[in-house]
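A.B. asks: Give me a model of this one.
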Amino acid sequence: MAATSVPGPIAPFDDADIDAEELDGADDGGSGELYEHFRFTVDKGQQLLRIDKYLVTRLEKSSRNRIQQAADAGCIIVNGKPVKSNYRVKPLDDIRIVMDRPRYELEIIPEDIPLDIVYEDDALLVVNKPAGLVVHPGHGNYSGTLVNALAWHFRDNPDYDVSDPRLGLVHRIDKDTSGLLVVAKTPDAKTHLGKQFFNKTTKREYNALVWGVPSPSVGRIEGNIGRNPKDRLQMAVLPPDDPTGKHAVTHYEVLEDFIHVALVKCVLETGRTHQIRVHMRHIGHPLFSDARYGGDVILRGERNGSYQKFIGNCFELCPRQALHARTLGFVHPDTGEEMFFTAPIPADMTALIEKWRAYTKNSGK
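C.D. replies: Next up is the predicted model:
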């Protein structure tokens, strides 16, 4: 179950929780979603007691120190608001513990899945994820995920426990989105990197092919994002007064105009689930080949037979949303050095873009 977005995407507990209602298992590149792992309702007769003392008797394998760290990270929520470890629980308080990832229901089995490692040192790893690879294990995807691949990569590292939420992926991207992700190899690194994502100091740039040509060519999209009340598998821009919506801002720039579609650059100011996909659809420009948000049908251009065949060939070239997390920048948690990485657009999207370039040239427009 996705919980309220709160500061600090780090929760230092050993175990995980109830099932998360994942969509594709990820978001468009941030730490905007936190997931409820534990929930307690305080008894009517409960005396006032510090919450760290209260929880240490209810959470197996969790020390008071780790509970205090979780509180400092904003991952202990009481009656809808994050609290510190000195908060005194009261009768009927609703206590939730949230983490930055859904529960791993089963043991994570290391799997020899190739990883495109862009950079690695003692504190972190940057990986270029291919489209089609699920990030976290979850409903229907208990193997073959990026986490399984990381378990294999770190199989000889005694300090890396793939099930430890203090380590691992700091942010997520959708299954069918390609591009860069950063993985923390130490608790300090994850805390430091998590704060950068929360404070919006990271640099994240995406390339996308969208239906139509956005006007103006440079713009800012702001709209609160939450689950679509008419379709639980979708997210949507919700009315400003809807309490379930989360603040979201995307900046875009048209890089190339292909008459009926456009190559755009998207820069995330926030990181909500499916943010780019939802925001571009909201302004009338769904991502090309994005089945979930209506981009897998002809939305621009004449419906003659030759054009329909052309579009069908395009869908075959790139049978997933045309979205790539191209750049990622952050400050190294140990050295303080500014790091910046770029992953080239993958072959399927490159072939799609080249096909549209040729179409535009042949159209003489």
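A.B. asks: CA atoms for contacts and neighbours, from now on please.
C.D. replies: Fine.
A.B. asks: From K246, how far off is P239?
C.D. replies: Going from P239 to K246 by C-alpha to C-alpha, to the nearest Å gives 10 Å.
A.B. asks: Here is the second sequence; please produce its structure so I can put it next to the first one:
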Amino acid sequence: MSDEPLIEDDDVTVLEARLEAGGARLDKALTEIFPTLSRARLQSLLVEGVVSRDGQTVSSGSAKAQPGLYTILLPPVASATPAPEAIPLTVLFEDADLIVVDKAAGMAAHPAPGCETGTLVNALLAHCGTSLSGIGGVARPGIVHRLDKDTSGVMVAAKSDRAHAGLSALFAAHDIERTYLALTRGAPSPERGRIETLIGRSSSDRKKMAVLRSGGRNAITDYVVQRLYGLPAKAGGAPMAARVACTLHTGRTHQIRVHLASKGAPILGDAVYGSGSPTAPVRAAIAESGLTRQALHAAVLGFAHPVTGEPLRFETAPPRDMATLERLLAEL
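C.D. replies: This next block holds a predicted model:
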């Protein structure tokens, strides 16, 4: 089997090839079956956790290769250098080293195929000019972490290389306070708890993430149900919806969306993980609110300033679509 792309879209390119004999270093062996990728590129992909063998993630290039079917999920690469765009930003904090913004829903963090303009990077290039950190690469200057395009809320970007390195270390060590607010179909049970699972690519749909029994990467989310909506008349019945606060201890792709769905309480408006339909009153509330995305907002971001050491903490309220939906849910 060759390493020609099996799937290619705006989100991911999937390469697959079979290794018949093992024994050599994994990174070296992979260069034989994926000739379009350099050894250095393969080593980077292994560290990123996007290489798997027979569905199990492999991450050590120095480990001995085992025979099997290897899959690589190539992240999108922007086709051109992003240009500055005068897009309004809600700036919460800014100094010579970093900038904190309240990202609007519908804005991608950085350019990618199919979404080359209108991103946070384009806005930051216009706002910050040449002061934006270049460590993130040509397509992702200043970007240290990401929010999904349709998730609103607090994001920090680096304006200096020293801030970029410091912030990256904080995120890698999970030494960051991150709390999200979600409106869910039904409510997770119990009303307070910790979800700790392995998260990786779904074997049935490689464009989605899923809770796995083995492989993947460890993911931890603490959650608290803050309010229930549409309570049943009879005791013991399930509510129609809930507001749930989620605190991240790891930062896996789509972590909160996957974890809440795994508890039977997917986020309202989530077209990818929101399997099953909300009740008719909730559907009517969603339509009236104008919500066209997952009802997820990054409400709190706290960290020590990577240069000065000053403790920083930022908190923002959900934008109008989520606020309107919550008001309508409260009337159920």
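A.B. asks: Report the TM-score for the pair.
C.D. replies: With the length set by TM-score structural alignment, normalised by the length of the second structure, the two chains reach a TM-score of 0.74; 277 aligned residues with a C-alpha RMSD of 3.4 Å.
A.B. asks: re the thing from before, look at P239 and K246 of the first structure and report which has more neighbours.
C.D. replies: K246 (23 against 13; other C-alpha atoms under 10 Å).
A.B. asks: Spit out the residues that contact P239 and K246 of the first structure alike.
C.D. replies: N224 (C-alpha atoms under 8 Å, 6 or more residues apart in numbering).
A.B. asks: In the second structure, which strand is the longest?
C.D. replies: Secondary structure of the second structure per DSSP state E: the longest strand is strand 217-229.
A.B. asks: can you tell me what part of the first structure the helix or strand following that strand aligns to?
C.D. replies: Using DSSP states H and E, the helix or strand that follows strand 217-229 of the second structure towards the C-terminus is strand 241-248. Aligned by TM-score structural alignment, strand 241-248 of the second structure falls on residues 261-268 of the first structure.
A.B. asks: Give me the distance between that stretch and the centre of its chain.
C.D. replies: 18 Å (C-alpha atoms, centre = their mean, to the nearest Å).
A.B. asks: mean shift between it and the second structure?
C.D. replies: Mean deviation of stretch 261-268 of the first structure relative to the second structure after superposition (mean C-alpha distance after the TM-score superposition for the first structure): 0.4 Å.
A.B. asks: Run through who's touching that stretch.
C.D. replies: Contacts for stretch 261-268 of the first structure (C-alpha under 8 Å, 6+ apart): 29, 203-214, 249-257, 276, 288, 300, 353.
A.B. asks: what about 7 Å?
C.D. replies: If you take C-alpha atoms under 7 Å, 6 or more residues apart in numbering as the criterion, stretch 261-268 of the first structure is touched by 204-213, 249-257.
A.B. asks: likewise stretch 124-140 of the second structure?
C.D. replies: With C-alpha under 7 Å, 6+ apart, stretch 124-140 of the second structure has contacts from 78, 81-82, 84-86, 110-111, 121, 141-143, 158-161, 164.
A.B. asks: Take these and keep only those in strands.
C.D. replies: Going by DSSP E, the strands hold A158 from the contacts of stretch 124-140 of the second structure.
A.B. asks: ok, of the contacts of stretch 124-140 of the second structure, which come out buried?
C.D. replies: 78, 82, 84-85, 110-111, 121, 141-143, 158-161, 164 (16 or more other C-alpha atoms under 10 Å).
A.B. asks: Now do the buried residues in stretch 42-54 of the second structure.
C.D. replies: So for stretch 42-54 of the second structure, counting by 16+ other C-alpha under 10 Å, buried means L42, Q43, L45, L46, G49, V50, V51, S52, R53.
A.B. asks: whoops, stretch 160-168 of the first structure was the one
C.D. replies: Buried residues in stretch 160-168 of the first structure (16+ other C-alpha under 10 Å): Y160, D161, V162, S163, P165, R166, L167, G168.
A.B. asks: Need the residues you listed in CSV (columns: distance to V126 of the first structure).
C.D. replies: Putting these into CSV (distance: C-alpha to C-alpha, whole Å) gives the following:
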residue, distance to V126 of the first structure
Y160, 16
D161, 18
V162, 16
S163, 19
P165, 18
R166, 17
L167, 14
G168, 11
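A.B. asks: Just name the closest of these to V127 of the first structure, please.
C.D. replies: G168 (11.7 Å; C-alpha to C-alpha).
A.B. asks: could you pull out the strands for the stretch 151-300 of the second structure?
C.D. replies: Ranges of strands in the stretch 151-300 of the second structure, per DSSP state E, counting those that start in this stretch, are 152-158, 177-185, 192-201, 209-212, 217-229, 241-248, 296-304.
A.B. asks: would JSON lines of these with distance to I99 of the second structure be doable?
C.D. replies: Below are these laid out as JSON lines (distance: least, C-alpha to C-alpha, whole Å):
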{"stretch": "strand 152-158", "distance to I99 of the second structure": "5"}
{"stretch": "strand 177-185", "distance to I99 of the second structure": "17"}
{"stretch": "strand 192-201", "distance to I99 of the second structure": "30"}
{"stretch": "strand 209-212", "distance to I99 of the second structure": "30"}
{"stretch": "strand 217-229", "distance to I99 of the second structure": "26"}
{"stretch": "strand 241-248", "distance to I99 of the second structure": "21"}
{"stretch": "strand 296-304", "distance to I99 of the second structure": "12"}
